[in-house]
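J.: model the structure of this input:
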Amino acid sequence: MAEKEKLRIDKYLWAIRLFKTRTLASDACKAGRVKLNGQNTKPSHEVKLDELYSVSKGPERKIILVTGLLENRVDAKTAVNYYEDKTPVEDREGFQAMSQAPQLRRDRGAGRPTKRDRRDIDDLQQDFFEKNTEAGNKEEE
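T.: Okay, the predicted model is just below:
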């Protein structure tokens, strides 16, 4: 793999497969979703080894440590060798639990939920999250 001494952050994030396109990586930098030491980075920021970046993609937040510079996009198995995921376990589990939450859908044309329907929906969601939190606490013990 071709390693380079100077590399832009948008190109690096695209190469390690955190973003599907380089444009999306660049837009994330411009929007302030890529941070180095709590400071927003520009897409042209030069990546250096052993820097710690915080990257937000929707509800998901990752903290990555640069272990190698990668100029071109490679397969996912190879890309993992060029960064280290330092995201706390609680954040990863929280995101996974959120993606597994039940998606409540209403029939088209059913209108807005009544007050009683809304309370039932809230109770169902609260029960789901409480059960998952209790199950997570039991696994830690």
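J.: contacts, neighbours, all on C-alpha from now
T.: Fine.
J.: so the closest residue to Thr21 other than its chain neighbours: helix, strand or coil?
T.: Excluding the flanking residues, the one nearest Thr21 by Cα to Cα, 6 or more residues apart in numbering is Trp14, at 6.0 Å. Taken by DSSP: H, G, I helix; E, B strand; the rest coil, the conformation at Trp14 corresponds to helix.
J.: contact partners for the most centrally placed residue in the chain?
T.: Central residue of the chain (Cα atoms, centre = their mean): Glu60, 3.0 Å from the mean position. By Cα atoms under 8 Å, 6 or more residues apart in numbering, the contact list for Glu60 reads Phe95.
J.: here's the other one to compare against:
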Amino acid sequence: MNKSTLVSENLRLDKWLWAARFFKTRALAKTAIENGKVFYAGQRPKVSRTVEIGALIEITQGWDKKEVEVVALSSQRGPAVEAQKLYQETENSLERRQAATENRRLTGAATQAPLQRPDKKSRRQIHRFKRQEN
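T.: Now for the predicted structure:
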């Protein structure tokens, strides 16, 4: 990391998440924080929460739930290799994500895809069945 990109002063949570490349834009980081997808030290933070080194941040993205420890602060978004130096994922988080990925892979392998698309008669039966459920 360049000395110019490292920050020792106050840094907003949304800006750190963006710089660490968890989200593509600060607006997406802000939305995730507001929607409860990010937890800072076990609590729902505000977007402007000040990030501190050593803090635990839990981030939910799609199927994955990552728990990372803040190792460094940066206010600028850099290459992915540099961004990965800003945090360290906990061992527990890595194990949970790998187990969940394996579980999803095995579940997907167990379901059999249809051999062909349904014909007109089958589609009508499917539509009738779905209407009955509602």
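J.: coming back round to it: how far away is the aligned partner of the residue nearest to the centre of the first structure in the second structure from Ala99 of the second structure?
T.: Under the alignment (TM-score structural alignment), Glu60 of the first structure pairs with Asp64 in the second structure. Here Asp64 of the second structure is placed at a distance of 11 Å from Ala99 of the second structure (Cα to Cα, to the nearest Å).
J.: hey, which helix is longest across the second structure?
T.: Counting by DSSP state H, the longest helix found in the second structure is helix 91-110.
J.: can you check the first structure too?
T.: When the first structure is parsed with DSSP H, its longest helix is helix 115-140.
J.: give me the residues contacting stretch 97-112 of the first structure.
T.: With Cα under 8 Å, 6+ apart as the test, stretch 97-112 of the first structure has contacts from Ile121, Gln125, Phe128, Phe129, Asn132.
J.: nearest spatial neighbour of the third one, chain-adjacent residues omitted?
T.: To tie it back to what came earlier, the one meant is Phe128 of the first structure. Sequence neighbours aside, Ala101 is the residue nearest to Phe128 of the first structure in space, at 7.4 Å (criterion: Cα to Cα, 6+ apart).
J.: what's the neighbour count on that neighbour?
T.: Neighbourhood size, Ala101 of the first structure [other Cα atoms under 10 Å]: 12.
J.: one more: Asp120 of the first structure?
T.: Neighbourhood size, Asp120 of the first structure [other Cα under 10 Å]: 13.
J.: Ile2 of the second structure - that's part of a strand, no?
T.: Quick fix: residue 2 of the second structure reads Asn, not Ile. No - checked against three-state DSSP, Asn2 of the second structure lies outside a strand; its state is coil.
J.: ok, now which ones touch it?
T.: With contact set as Cα under 8 Å, 6+ apart, Asn2 of the second structure has no partners.
J.: ok, now how distant is it from Arg131 of the second structure?
T.: Using Cα to Cα, Asn2 of the second structure is found at 61 Å from Arg131 of the second structure.
J.: Thr31 of the second structure matches what in the first structure?
T.: Per TM-score structural alignment, Thr31 of the second structure is aligned with Asp27.
J.: mean distance, the helix or strand that match falls within to its aligned residues in the second structure?
T.: Element membership of Asp27 of the first structure, judged by DSSP states H and E, is helix 22-30. Helix 22-30 of the first structure, aligned to the second structure and superposed, deviates on average by 0.7 Å (mean Cα distance after the TM-score superposition for the first structure).
J.: which helix or strand lies directly C-terminal to that helix?
T.: Downstream of helix 22-30 of the first structure, the first helix or strand assigned by DSSP H and E is strand 34-36.
J.: got the contact list for the helix or strand following that next one?
T.: Next helix or strand after strand 34-36 of the first structure toward the C-terminus (DSSP H and E): strand 39-40. With contact meaning Cα under 8 Å, 6+ apart, strand 39-40 of the first structure is reached by Cys29, Gly32, Arg33, Val34.
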